[in-house]
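Novice: The sequence isn't on hand, but the structure is:
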């Protein structure tokens, strides 16, 4: 009989598709299938011709784009020279996750399904299109689709004689076992985050620890919004970038949250451990040093400030010794309880740490081995680069609006990365931030004579600051910027810089301060007022138009 193997491949931008793929993996485990769950770009695409059974779980980002961790796979799959029958041995199923309020709803899943068919693949089921807009979220489609999928798979690969599906009441083993090291185990000399220059260009697996040079508030103290202009020293990093590129920053949890988490779970922050995969062949988490401390794991890896998903409550219910708590956790992890879960978690943006506070009996019973199954890793955040290497060699600047807002919870919600960045004070010593650069979607004209019209309200002006600096350094004068904010005196970022460039003839600037007069004025009003100039630039000079915000 054919080996009962299943490969689950995901393309995920925010973690939802990965979470769903891992759910498929757990359900496969219960059916005694030998299952691997991987990001699409982590698998060797050429080996796809040898895979008999693959489930694809794909999100769609932006304007119908594939997520970052499946872009290489995407390019390979759509190569024109792939033979038509190359995947004729493949049984597959595609599950898409999207949002029907976007015009290209689930575009990636639909296109992938079609391409696999062209290459001779055999679909087990029609493509499933999960929708964020549904009252029950994507699970409204995912739940029934999975039931149908397992029916199909078990018809092809029946359970071995004498084995039954592992009941949902039985807790599956953790992905890793956490082995504590004795207190007197020798410490490695190396620092966990090396500031030394990497061998190749920095990337997610090997970020560069950039020194923070300055962290300046660019809004008035009286303004409700705290916005920072932060400068990093990238000398010796091998990093290069152009206007329109994006810097990825790996944030960390604040010390108070880390301390609370360790207290709640009765964890000793300074204990060191090594991880061992439960299943042979499972790779270790790439961004965790071995050995590692609990403090490092909670600070740099576990996303205790994210809004927990359904799978979090599902796993948590297994540890509960308290009947009331267990009942609530089981409700949150059931299909019928999704509306209730949305009201408890998503609407007020309740964090994982806060949810753990609400289930104290269960929380103190969580085995440390399950931490990496329970809580996802902290994802990097993207920021438009707000400076040019031509103007600031070996430096990089970003414009960061510190995220802070109220929900019905008493404590204000705070953005993990922006709050952490704002807290960094370079005057208190050598402060470093792990980062790397990604090509942006915004490309400025190769011909410096081509004029550019840039519309950048608020921090949307960041990539245009980089573009203007770059173009001014090259002597280009056709720079037209429409900038909007609330008050000229409170949040007109980089005012002096813009005014200096206007005086020198490098910049045409139009500003809209929405709250400085009774009638609200926005950038679109300024564009309408200056429509003759805009049309002239477009029709006679082939100007390029850019919008960010």
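Specialist: That came in fine, so what should we check first? Everything numeric in this text was worked out from a predicted model, so none of it was measured.
Novice: From now on I want contacts and neighbour counts done on CA atoms only, so please keep to that.
Specialist: OK.
Novice: What are the buried residues along the helix or strand encompassing residue 113?
Specialist: Assigned by DSSP states H and E, residue 113 falls within helix 107-118. Residues 107, 108, 109, 110, 112, 113, 116, 117, 118 are the ones in helix 107-118 that count as buried (16 or more other C-alpha atoms under 10 Å).
Novice: which residues does residue 94 contact?
Specialist: For residue 94, the contact set (C-alpha atoms under 8 Å, 6 or more residues apart in numbering) comprises 55, 56, 57, 58, 109, 112, 113, 126, 127, 128.
Novice: ok, which pair from those residues is furthest apart?
Specialist: 58 and 126 (14.5 Å; C-alpha to C-alpha).
Novice: Give me the more crowded residue out of these two.
Specialist: residue 58 (33 against 12; other C-alpha atoms under 10 Å).
Novice: hang on, the more buried one in a strand?
Specialist: Yes: secondary structure of residue 58 (DSSP: H, G, I helix; E, B strand; the rest coil): part of a strand.
Novice: In the stretch 251-400 of the chain, what residue spans correspond to helices?
Specialist: Taking DSSP state H, counting those that start in this stretch, the helices of the stretch 251-400 of the chain run over residues 255-264, 294-296, 310-319, 323-332, 338-341, 352-358, 360-363, 371-374.
Novice: quick check: longest strand of this protein.
Specialist: The longest strand of the chain (DSSP state E) is strand 208-217.
Novice: can you pull the buried residues of that one?
Specialist: By neighbour count on 16+ other C-alpha under 10 Å, the buried set for strand 208-217 is 208, 209, 210, 211, 212, 213, 214, 215, 217.
Novice: Below is structure B, check it against A:
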């Protein structure tokens, strides 16, 4: 299925690094999804990046190359549209080691460690003997992979072909170069002019473990940091349409003035009495008795309205970083349970597992 960007809104201050965007995608046929589902989007690599790789390989852009999925294409087209150049696959290092008899990476752990912070251009610059493969290297590369995004909207009967996504435009400074997220940059730079819309290949991916309760009177507690807010915009659109009023959101970012994502939408639901909103802006000044930096997991311990909702049968949803947000939120929830005598210390881990198993706690982490 193909879709075009028809609207986009910058969600952060223009001077804020790694800007966040909310975009509307319009597909060429109706979209079937539920709040909490994902959409995959396939972007394109930056031409300048592809040309830099061609220079390292000493290849003319029009050099023909045969790719398994796409047949005969030019080397430049292959690198822009069909091959992964920003994520270095450790399996590629294994292939190269076997074919060329290289001993740069003694084992799989070494290959993973090297690949984790580098891309294809790094590899060619650091190992010129690999660059000497020229066009023979291209068919060994991983196909360009689609990126997963949490859908930031609920289905809209009046616009059945549309959905929204909220994302950070990735920009990383590493090894003396600036590199950019493939799909996030493609989406952020997409032309929204009707006759110039760039087309993206998309696919809906169900997320069955991250669904709203059927009963709209069930309290819903949402916890997010940064663009982990995305699925909760869809949750709130659906809950508002149901007239569900027991909704709480604990949202964390760095600065309120620069990175209060979807502020207008959240404030509107709050003013309508549909949402209790608690924020944690980690880099802003905090009250004297607050920890610094102040994260969303700290807000869960400071502002515990969620605990009453939990005891009333509420469901907790967490979206964001697996190692940062999710671990901190799990620890804060267990600490609150313990502090209020809901569970004994030796029962906390099992209580968490039971809540996960029953669906009362759901995670969408990455």
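Specialist: That came in fine, so what should we check first? Here the structure is a predicted model, which is why all the values come from computation and not from measurement.
Novice: ok, the buried residues of strand 208-217 of structure 1 vs residue 224 of structure 1, which is closest?
Specialist: Ranked by distance to residue 224 of structure 1 (C-alpha to C-alpha), these are led by residue 217 at 12.3 Å.
Novice: Alignment lookup: that closest one to structure 2.
Specialist: By TM-score structural alignment, residue 217 of structure 1 lines up with residue 10 in structure 2.
Novice: What sits closest to that match if chain neighbours are left out?
Specialist: Distances taken as C-alpha to C-alpha, 6 or more residues apart in numbering place residue 21 nearest to residue 10 of structure 2, at 4.7 Å, with adjacent residues excluded.
Novice: before we move on, what about residue 180 of structure 2?
Specialist: That would be residue 171: by C-alpha to C-alpha, 6+ apart, it lies 4.6 Å from residue 180 of structure 2.
Novice: The one you found matches what in structure 1?
Specialist: If you follow residue 171 of structure 2 across to structure 1 using TM-score structural alignment, you land on residue 404.
Novice: How many residues are close by residue 438 of structure 1?
Specialist: Other residues within reach of residue 438 of structure 1, judged by other C-alpha under 10 Å, total 18.
Novice: Give me the nearest residue to the aligned partner of it in structure 2, chain neighbours excluded.
Specialist: Residue 438 of structure 1 maps onto residue 205 in structure 2, with residues paired by TM-score structural alignment. Spatially, and ignoring its direct neighbours in sequence, residue 205 of structure 2 is nearest to residue 38 (5.0 Å; C-alpha to C-alpha, 6+ apart).
Novice: Distance-wise, check the one you found relative to residue 184 of structure 2.
Specialist: To residue 184 of structure 2, residue 38 of structure 2 is 15 Å away according to C-alpha to C-alpha, to the nearest Å.
Novice: repeat for residue 1 of structure 2
Specialist: Computed with C-alpha to C-alpha, the distance linking residue 1 of structure 2 and residue 184 of structure 2 is 19 Å.
Novice: try residue 165 of structure 2
Specialist: Remark: distance between residue 165 of structure 2 and residue 184 of structure 2 (C-alpha to C-alpha) = 11 Å.
Novice: overlap in contacts of the two?
Specialist: Both residue 165 of structure 2 and residue 184 lack any common contact, where contact means C-alpha under 8 Å, 6+ apart.
Novice: re the thing from before, CSV for the buried residues of helix 107-118 of structure 1, including distance to residue 6 of structure 1?
Specialist: Converted to CSV, these look like this (distance: C-alpha to C-alpha, whole Å):
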residue, distance to residue 6 of structure 1
107, 25
108, 22
109, 19
110, 21
112, 18
113, 18
116, 17
117, 19
118, 22
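Novice: Residue 240 of structure 1: what secondary structure?
Specialist: Counting by three-state DSSP, the backbone at residue 240 of structure 1 sits in coil.
Novice: tally of neighbours for the alignment partner in structure 2 of it?
Specialist: Using TM-score structural alignment, the partner of residue 240 of structure 1 in structure 2 is residue 32. Here the count is done by other C-alpha under 10 Å, and residue 32 of structure 2 has 14 residues near it.
Novice: show me what contacts residue 32 of structure 2?
Specialist: Each residue near residue 32 of structure 2 by C-alpha under 8 Å, 6+ apart is listed here: 155, 204.
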